[in-house]
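[1] Make a model of this:
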Amino acid sequence: MNEPMFWAWWGWEPLRFYHYMKGQAAGVTGLAQECLDDWYEQLHSEDVAKAAAELGINWAVTHFVKGFGLDYEKEEIARTAALTSICHRYGIKVFGYLQYGTILHETFFQECPQAKDWIQLDEAGAPQLWCGSPLRFLPCIHADEHHQYLRECIRRGLQDIGLDGLHFDNFYSRPCYCPRCRQEFRAYANAEIPPESALANEPHHDPVVRQWIRFRCDRLASLMEEISRFARAIKPDVKLIWNPSPIRGTLNQAALRGTDFRQLGPRAGILWSESGNFPGCRDGRLIHQVNFFKTAEAIGYQTFSTTWMRGAEGLGLPQTAAEIALNTAESAAFGAVPGSNWLLRPSHLHDLLSQGPLSCELKRNLDFIRRHADVFVGSQGDGEVTLFLDQESPAWEFSRSYGAFLAVQELLLRRHVTFDLVFSESAARRRPERLVLRISSRRLHDGISDSARVLDISGALGPASVSGSYQAAVAMTPEMEQESERIIAALGQREVTVSAPETVFVEARRTADQRRVLHCLNYDNQSAPARVSVAFLTPPAEVQALSPDREAVRLIPSHGRIELPPVATWAVLVWNDQA
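    Predicted coordinates:
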């Protein structure tokens, strides 16, 4: 049995970057310079590594190369090497942060003047900027010289420093109109690059616009493959994390940034799920990351949650033990890698070193996952419903199709209907006994039309009910309520039926040895514990109820039903239905 993976953010910006941004970088906003220096020094200390290891953290993600230039960053790279050595003494493996999507041109061009030719250009010939920042230029995906620079960074990190993995941040591409891209696209499509404004007009009927989207997605995927192959030639067991800017709300990232997760995921190994969807009930909305995690499992990659709340230190960090418990539970329950992007931030580091309430809550949950590693490691989704979104509709009709996709997930979660996602007809056919919910698009799906258990969902269901971009939430509408009744009626007799408030989400899984698992998560865990009962069509002899809050309990179904002890945040039911 493999050891569960638990990660922590460990300062993935070099100190010079924090000074360069005048204390306005993510996670350190408003911190005075002298406090920033003290915190950064402490971050590299043996005391912090020891405390994190005692907590259960076994992977760190720390600074390596930000984009100033290798000579400019050599002192910070030396600190990365020293920190890596310390972490290794405490059994913590280290990812080095390698910024793909930023060239900090004020210093980089001094060190490497020819890099001026590596930059993405907009239609007017001006540099494309990272999030509008004039300090940060984006590199062109066809700039081979930039890729040679990346290879040198990779070599130094894996060979010279001894990093165990690399984290490629901002791995995406804005539309580029440089001479190199214009020439490559002419060869690809025998056409000129369309104006950037065409990417925002959905649905994309123009075949040239479709080719422009696919051209950029294909190139980014092949570049990921090239980089991965180079890294693994140096260190065969290297782990690579990528942040290609995940889908948030109904923003069409394939069109806007050239990132198609169904292409990138199988090549990536691990992808970030970065968003403002820190789980919980806030402002009358249910916030969660279920779509990110289930997409990862459907496509076949691991995912790390690096989610924010807004409000503290710029992007926002958790402040209560209940928030820590739910964030950890959600990742573990839905098959993601649990961890922490808050633990070592300036406002929270004292909590780690003093064994404060937030760190103790994290340790309690990580210990629970490790004690029951056989329930988590190698488990797979086992939903009663398959939700199918075809390969093409997200690229050409994104707002319509993906809005409906998110809306159906939300109504299933609130009605306690467990589900798995699929993105291909072959996957949809894999379990013919399951009801398939198919998001309708213009394309016919003859491959699963012979199944008697297919329910088509209108693409009109979704867009108006999805709000936000960085933090995306789905509000239930009367149309969604009606659709949920239609789905439950189509299910017929159900093997397992959960009765609980709609703020309790459930996830059905199978362990590696084929035991049944049902996770019950209370997203309103700042209020009273939730009452949950489960009815079985064919009751098992007994059900083991696990929770970080209490010792394991054996529950014997009575009249086919069990009542759970009150669920503060998380309960895990395990039973065996094998003859």
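
[2] contacts and neighbour counts: CA atoms only from here.
    OK.

[3] Can you show me the helices along the stretch 101-250 of the chain?
    105-111, 144-155, 179-189, 207-234 (DSSP state H, counting those that start in this stretch).

[4] Can you name every helix or strand that the third one contacts?
    Spelled out, that is helix 179-189. helix 207-234 (3 or more C-alpha pairs under 8 Å, 6 or more residues apart in numbering; DSSP states H and E).

[5] and residue 354, which of the helices of the stretch 101-250 of the chain is closest to it?
    helix 144-155 (36.2 Å; C-alpha to C-alpha).

[6] most tightly surrounded among the helices of the stretch 101-250 of the chain?
    By mean neighbour count, with neighbours taken as mean count of other C-alpha atoms under 10 Å, helix 207-234 ranks first of the helices of the stretch 101-250 of the chain at a mean of 18.

[7] thinking again about what came up before, okay if I get the helices of the stretch 101-250 of the chain as a markdown table plus distance to residue 538?
    As requested, the helices of the stretch 101-250 of the chain are exported to a markdown table (distance: least, C-alpha to C-alpha, whole Å):
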| stretch | distance to residue 538 |
| --- | --- |
| helix 105-111 | 65 |
| helix 144-155 | 54 |
| helix 179-189 | 57 |
| helix 207-234 | 46 |
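
[8] closest one to residue 558 among the ones you listed?
    helix 207-234 (53.0 Å).

[9] For residue 294, identify the helix or strand it belongs to.
    Residue 294 is located in helix 290-299, with elements delineated by DSSP states H and E.

[10] And residue 480, how far from residue 459?
    In this view, residue 480 and residue 459 are 12 Å apart by C-alpha to C-alpha, to the nearest Å.

[11] Next: residue 257.
    23 Å.

[12] rewinding a little: which one of the helices of the stretch 101-250 of the chain lies closest to residue 135?
    helix 105-111 (6.7 Å).

[13] Need the residues that contact the closest one.
    Outside helix 105-111, the residues that touch it by C-alpha atoms under 8 Å, 6 or more residues apart in numbering are 67, 68, 69, 71, 72, 115, 116, 135, 136, 137.

[14] In strands, which of these fall?
    136, 137 (DSSP state E).

[15] Go through the contacts of helix 105-111 and single out the one with the most neighbours.
    residue 137 (24 neighbours; other C-alpha atoms under 10 Å).

[16] what about residue 127, neighbour count?
    20.

[17] Buried ones in stretch 531-550, by neighbour count?
    531, 532, 534, 535, 536, 539, 540, 543, 545, 546, 547, 548 (16 or more other C-alpha atoms under 10 Å).

[18] so how far is that stretch off the chain centroid?
    In terms of C-alpha atoms, centre = their mean, to the nearest Å, the centre of stretch 531-550 is set 29 Å apart from its chain centre.

[19] For the stretch 401-550 of the chain, which segments are assigned as helices?
    Under DSSP H, counting those that start in this stretch, the stretch 401-550 of the chain gives helices at 425-428, 478-491.

[20] picking up where we left off before, other residues contacting the helix holding residue 294?
    Residues contacting helix 290-299 (C-alpha under 8 Å, 6+ apart): 246, 261-262, 265-266, 273, 302-303, 330-331, 334-336, 380-381, 406, 409, 420-423.

[21] this one as well, want them side by side:
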Amino acid sequence: MLRIKFMNAPVDDKIYDLAHSIDGAEMVAQMGFNWAFLAFNWGFPPEIEEQDWESFRSAVIHYHKVGVKIFGYIQSSNCVYQGSYLEKDWYALDPYGRKIPYFRGRYYTSLSNATWLAEVRERVRKIIEAGADGIFFDNAWVGGTGIDVAEMPLGPIGAYDEHSRRAYSNAFNGAEIPLVLDTRDPATRQYLRWRADIAVAAIRDWSQTARDLNPSVVITANSYDVIASNSYVAMGVDIENMASVQDVMVVPNFALPRLQEDNSVVANAITIGAVQSRVGNKPVATLPQRDGVGVERMATAKQLSRAMAESAALNAPMVVNGTGYLHRNEFTSLLHSRYEPQRRVMGAMNHWLEEHHAWLSERVPISPLAIYHPYEAVRWDWIKIAPIFFAACETLIQNGYPLRIVSDDDDWSGVQILLVPRGQVDGLDQRLTQFVEQGGRVIALGQSRPVATKTIWEGWRPLRHRIPHIRQLRIRVNQGAMICWRAYHRHRLSRWLAVRLKLQEAMNHSPLYIVPPPALQSALLDAIGRNFYPRVESDGPILLTLWAEKDGTRQLHLVNYQDTPQRVTIHLDELTGTWVYTPGVSEPPNKVVGSSIMLGVDVAKVLRSPHEEIEQ
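    This next block holds a predicted model:
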């Protein structure tokens, strides 16, 4: 598949075969992972793919022998245009009647086509028969994808084939799918909601087939880059509805935690926290990368350690990408001997997490400071709302204030100060009124609120993109975007040029990691209170999260986003005895006592304060 997608690029076949062997399974187990994702179906027709199914079945046996469960991968919205699939009528079409390419040699399929739904259903049956413990539905969206630029979704978004048109028309009394998408337009919003619902319905259908065969099967899907991009519009991924048909949410993104040149932090914690606030008790796992498939280089051992510590600080598991890495222009995998340092560090971190699982897993957030994520509003007004939300989160991280993200139906227990970005959400004002009546304080960001004690950042627009609302202009702009899409996915020269110009990285990297000007940061910190506790004083950005265990024991998680160690001071509101743990280091914790505690932090620290050791 890598050769098809990337135009006959060199692949280290020996290393890829290792992943399906007992030796490969043992290497994965030694790294401390208890689940692995293995490809069962890449979208090839069955007469070509049957030999791969046997390899998958053997691999499942190997992994089960070493105590690792398997998610089987199914390609659910596109297929390889070969063999018996050449004559199928299930392909999604763009508004001009053309098949929509998904990399080279593959085309998107229509989730409104009953034959395609049945084809995936058959793959589900086979993957259960092969012994998989879970199923990962990749790219489960309707038709093509694109990007949201200034209220105008660009690219071959959605599907315009006869099956999709008929299904949409039947659902909305003869309505046509809009040719030009505009997130301010009610017709566009209606279509995009329908599109997201169709994807959820497809996964529900396939999941039911799986559960009929194996009631304990674990279902997940690709919730691609939600939060840091407008994937609701671009991909049709509705995280709330998707959560209703999945057992665990998996969010691949490009937020491998790191400092950028402007000192902003690409903080995966923002995505994790925002998704967690929307999906109830469903586990949220992210798969953070830096640049994306086809151009990804292996992260350093420290970068991977930081990413895992950051996920642990949010009480979330992390999926590590094991394949598709480029080394000297050849595709290789995590199992190559050159990546032994990375495997060793991940093994140490996973061992530490397992060692302390009892108290790491049973905790609830307790930060008195929280920020509200307006998911219902941001999908339609992304360019105005999302930058404000991210800028506020960045301000907290840059200044050592705790990060906690809440939503409409989330539990606001213990919250005393709530930051609320702009955006209209049904029922929000009533919820805020109740919050204030119970003693809470609201700080409005970018838009005044009736119950806000302070409004700041009014008139500040970190990102100012806009395409004039002229229909013919927008048609031409979108046609140009689709031409570029097709060229990138189908033509070697276009792909080569895009890689050389680093266009893929530019498209994948979110512009939202924004550090506000010092005056705006000061305005927010003044509104919160400079004497807020607990907080961290440091030279560089530090993630701080606060938790409580069932018996009242408090946890403070610190993650250093710098590549060099920092000396930090943790300011507490009372004299406290606390045990200091170093994630990834299996040594006894150190006991410290104080109301201002100085520590050296290389990658991460966890401070654990038993209730009886907190001065009353």
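
[22] now what about the TM-score between them?
    After superposition, the two chains reach a TM-score of 0.84 (TM-score structural alignment, normalised by the length of the first structure), with 536 aligned residues with a C-alpha RMSD of 2.9 Å.

[23] against the second structure, where does the helix holding residue 294 of the first structure fall?
    Mapped onto the second structure using TM-score structural alignment, helix 290-299 of the first structure spans residues 269-278.

[24] which residue lines up with residue 187 of the second structure in the first structure?
    Residue 187 of the second structure maps onto residue 208 in the first structure, by TM-score structural alignment.

[25] show me what contacts that match?
    189, 191, 193, 194.

[26] if we can go back for a sec, how much does the helix or strand following the helix holding residue 294 of the first structure stray from the second structure?
    Sequence order places strand 302-307 as the next helix or strand after helix 290-299 of the first structure, per DSSP H and E. Compared with the second structure after fitting, strand 302-307 of the first structure has a mean deviation of 2.8 Å; criterion: mean C-alpha distance after the TM-score superposition for the first structure.

[27] what's the helix or strand following strand 302-307 of the first structure in contact with?
    Next in sequence after strand 302-307 of the first structure, counting helices and strands by DSSP H and E, comes helix 321-333. Contacts of helix 321-333 of the first structure from elsewhere in the structure, counted by C-alpha under 8 Å, 6+ apart, are 278-280, 289-290, 293, 305, 318, 337-339, 357-358, 361-362, 365-366, 369, 376, 507, 519, 521-523, 525-526, 569-570.

[28] Just list the residues touching residue 136 of the second structure, thanks.
    Applying C-alpha under 8 Å, 6+ apart, the residues near residue 136 of the second structure are 37, 71, 72, 73, 74, 219, 220, 221, 222.

[29] nope, residue 284 of the first structure is what I meant
    Contacts of residue 284 of the first structure (C-alpha under 8 Å, 6+ apart): none.

[30] Now do it against residue 524 of the first structure, distance only.
    Where residue 524 of the first structure is concerned, residue 284 of the first structure sits at a distance of 11 Å (C-alpha to C-alpha).

[31] Residue 39 of the first structure now?
    From residue 39 of the first structure to residue 524 of the first structure the distance is 34 Å (C-alpha to C-alpha).

[32] Looking at these two now, which is surrounded by more residues?
    Neighbours were counted for residue 39 of the first structure and for residue 524 using other C-alpha under 10 Å; residue 524 has more, 23 against 18.

[33] Please give me every residue in contact with the aligned residue in the second structure for the more buried one.
    Residue pairing (TM-score structural alignment): residue 524 of the first structure is matched to residue 562 of the second structure. Contact analysis of residue 562 of the second structure by C-alpha under 8 Å, 6+ apart lists 258, 259, 540, 541.

[34] Tell me which entries of the residues you listed lie within strands.
    258, 259.

[35] The contacts of residue 562 of the second structure: which two are farthest apart?
    258 and 540 (11.9 Å).

[36] shared neighbours, the two?
    With C-alpha under 8 Å, 6+ apart, residue 258 of the second structure and residue 540 have common neighbours 561, 562.

[37] residue in the first structure matching residue 392 of the second structure?
    Match for residue 392 of the second structure (TM-score structural alignment): residue 408.

[38] Let me know how buried its match is, in neighbour terms.
    24.

[39] mind listing what it touches?
    Taking C-alpha under 8 Å, 6+ apart, one finds 462, 480 in contact with residue 408 of the first structure.

[40] distance of it from residue 518 of the first structure?
    For residue 408 of the first structure, the distance to residue 518 of the first structure - C-alpha to C-alpha - is 20 Å.

[41] Check residue 575 of the first structure too.
    Distance from residue 575 of the first structure to residue 518 of the first structure, by C-alpha to C-alpha: 9 Å.

[42] if you count what's nearby, which of these two comes out ahead?
    Between residue 575 of the first structure and residue 518, counted using other C-alpha under 10 Å, residue 518 has the larger neighbour count: 23 against 18.

[43] which residues does that one contact?
    Here residue 518 of the first structure is in contact with 506, 507, 508, 509, 572, 573, 574 (C-alpha under 8 Å, 6+ apart).

[44] what comes up buried for stretch 365-380 of the first structure?
    Here stretch 365-380 of the first structure shows 365, 366, 369, 370, 373, 374, 375, 376, 377, 379, 380 as buried, counting by 16+ other C-alpha under 10 Å.

[45] same thing with stretch 307-314 of the first structure?
    Neighbour count says stretch 307-314 of the first structure has 307, 308, 309, 312, 313, 314 buried, by 16+ other C-alpha under 10 Å.

[46] Tell me the one of these nearest residue 487 of the first structure?
    For these, the nearest to residue 487 of the first structure is residue 307 (31.2 Å; C-alpha to C-alpha).

[47] quick one: that closest one and residue 280 touch, right?
    No: checked against C-alpha atoms under 8 Å, the pair residue 307 of the first structure and residue 280 is beyond contact range at 12.0 Å.

[48] Could you find the closest non-adjacent residue to the counterpart of residue 610 of the second structure in the first structure?
    By TM-score structural alignment, residue 610 of the second structure lines up with residue 576 in the first structure. Using C-alpha to C-alpha, 6 or more residues apart in numbering and skipping the chain neighbours, the partner closest in space to residue 576 of the first structure is residue 515 (4.9 Å).

[49] Would you mind finding the match for that neighbour in the second structure?
    By TM-score structural alignment, residue 515 of the first structure lines up with residue 553.

[50] doesn't residue 435 make contact with residue 386 of the first structure?
    Yes: contact criterion C-alpha under 8 Å: residue 386 of the first structure and residue 435 qualify, at 6.1 Å.
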